[in-house]
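Engineer: Only the shape, not the letters, is given here:
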């Protein structure tokens, strides 16, 4: 079961939504040494202590994050930052 679940509505085309998600994945890879790969319309990501998926639906992006023991204490902080990032990425470029 996921520790963090965020659903962000958007009005992006499928192509733009996937490009936005990939941009975030690239930033996460650079900043946090996080690996990711696409499985259809689901971006699967992981690193030590953190894993999850970002599913792109027609008008919504659904993010689920599983946290390892050492990260669970920071769940609310992580959720706040990720929610802010999701809003920025998926609500801008219409």
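Structural biologist: Thanks, I have it. In this text, all values refer to a predicted model and were calculated from it rather than measured experimentally.
Engineer: contacts, neighbours, all on C-alpha from now
Structural biologist: OK.
Engineer: so what's residue 61 closest to, chain neighbours aside?
Structural biologist: residue 8 (5.2 Å; CA to CA, 6 or more residues apart in numbering).
Engineer: name the element the one you found belongs to?
Structural biologist: strand 4-9 (DSSP states H and E).
Engineer: Structure two is appended below for comparative analysis:
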């Protein structure tokens, strides 16, 4: 079971939602040095201590992440920031 598991609704068209997820990926890369790659409708991201994905569904996003030891200690602020960004981009 992932350490972080968020489902966030959206009403965007697929291309628009994909572009918004890519913006989030760009910020993750810039701020945290993660590597991102698309696999169909899922954006996978990872770096030492974090591995996760943002799955684009027709009416929702599903964000999951496994956190290593150091990041597990910061689970609450990481999850809070993810929810804030999702609310901002997809509400």
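Structural biologist: Perfect, thanks for sending it. Here the structure is a predicted model, which is why all the values come from computation and not from measurement.
Engineer: rewinding a little: list the buried residues for the strand holding residue 8 of the first structure?
Structural biologist: By neighbour count, and taking 16 or more other CA atoms under 10 Å as the criterion, the buried residues in strand 4-9 of the first structure are 4-6, 8-9.
Engineer: Residue 82 of the first structure: which of those is nearest?
Structural biologist: residue 6 (8.4 Å; CA to CA).
Engineer: Apart from its chain neighbours, what residue comes closest to the closest one?
Structural biologist: Residue 6 of the first structure sits nearest to residue 63 (CA to CA, 6+ apart), 5.1 Å away.
Engineer: Quickly find the element holding the one you found.
Structural biologist: Assigned by DSSP H and E, residue 63 of the first structure belongs to strand 60-67.
Engineer: can you give me the angle that strand makes with strand 4-9?
Structural biologist: Orientation of strand 60-67 of the first structure against strand 4-9 (axes from the mean of the first three to the mean of the last three CA atoms, to 10 degrees) gives an angle of 170 degrees.
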